[in-house]
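Structure for the following, please:
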Amino acid sequence: MPKKFFATVALLAVANVFMNLAWYGHLKFKDKPMAIFILASWGIALVEYCFQVPANRMGAEVMSVTQLKVTQELLSISTFALFAVFMFKEKPTMNHLISFLLLVGAAYFAAKK
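Take a look at the predicted model:
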């Protein structure tokens, strides 16, 4: 695998941490004004895009757009699962595991030539 592939995955993983924080982090602070978290989420999303855009540009050089999107979704659900467990103390269920494995299968078939 080329270096650009691994760099793409690393950048996408970092971007997804920020994405999950922007989308779901505010749920830990339901008693605070929503306007504050809308602005904060935009700021966090800007940081996310600083990783996401270069990752997509680099990734498009070594994979198809479909492969890139499926890779992004796999990383998105992976980081979300960790986020849900560590930030919100949710316990993973068998249905969560099965859905994750189906996404892994989707990534495999999208990458298969």
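
only C-alpha atoms for contact and neighbour calcs from this point on.
Fine.

Which residue ranges of the chain form helices?
Counting by DSSP state H, one finds helices in the chain at the ranges 3-24, 34-62, 65-88, 94-111.

Now tabulate those in TSV and tack on mean neighbour count.
As requested, the helices of the chain are exported to TSV (neighbours: other C-alpha atoms under 10 Å):
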stretch	mean neighbour count
helix 3-24	20
helix 34-62	16
helix 65-88	18
helix 94-111	14
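
Sequence B follows; please return its structure for comparison with A:
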Amino acid sequence: MKAILTICLLVLSNTFMVIAWYGHLKFSEWKWSSKLGLISIILISWGIALFEYMFQVPANKIGFKNNGGPFTLIQLKVIQEVITLLVFAVFTLVVFKTETFRFNHVIAFILLILAVYFMFKK
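Predicted coordinates:
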């Protein structure tokens, strides 16, 4: 149960992270944002990133082996990185529609899955 909760929290965290880091690139399509300066965009992104931390910190706390969770610190980091890349890929394909999913992306995702496999292998 803690493993599933940790992964769900990491997915939520990374969703907010991707929106905070890359969502502002879509601002130019919205009229209200045309007069925003860089500082305003940074502050908006920080506001969004607050939610990232609200999910990331509990995910790490719940999932970490030394706190009774199922994952080592290295395993947590690898899981988080894989989730980050998956969330980013979906975000790019759905929100920006500027990328095409190609064979090399499939190979990259297979290699990520293998990375997770080897990270958990005893």
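
TM-score for the pair, please.
For this chain pair, the superposition-based TM-score is 0.93 by TM-score structural alignment, normalised by the length of structure 1; 111 aligned residues with a C-alpha RMSD of 1.1 Å.

what residue lies at the spatial centre of structure 2?
In structure 2, the residue lying closest to the centroid (C-alpha atoms, centre = their mean) is residue 14, at 2.4 Å.

Residue in structure 1 paired with it?
Under the alignment by TM-score structural alignment, residue 14 of structure 2 pairs with residue 16 in structure 1.

Roughly how far does the residue lying closest to its match once chain neighbours are set aside sit from residue 31 of structure 1?
Once flanking residues are discounted, residue 16 of structure 1 sits nearest to residue 76: 5.6 Å by C-alpha to C-alpha, 6 or more residues apart in numbering. Separation of residue 76 of structure 1 from residue 31 of structure 1 (C-alpha to C-alpha, to the nearest Å): 27 Å.

likewise residue 101 of structure 1?
When residue 101 of structure 1 is compared with residue 31 of structure 1 (using C-alpha to C-alpha), they lie 36 Å apart.

show me what contacts the match of residue 14 of structure 2?
Residue 16 of structure 1 makes contacts with 48, 75, 76, 79, as judged by C-alpha atoms under 8 Å, 6 or more residues apart in numbering.

so what's the nearest residue to residue 19 of structure 2 once chain neighbours are set aside up against?
Counting by C-alpha to C-alpha, 6+ apart, residue 48 is the residue found nearest to residue 19 of structure 2 once chain neighbours are left out, at 7.4 Å. By C-alpha under 8 Å, 6+ apart, residue 48 of structure 2 lies in contact with 16, 17, 19, 20.
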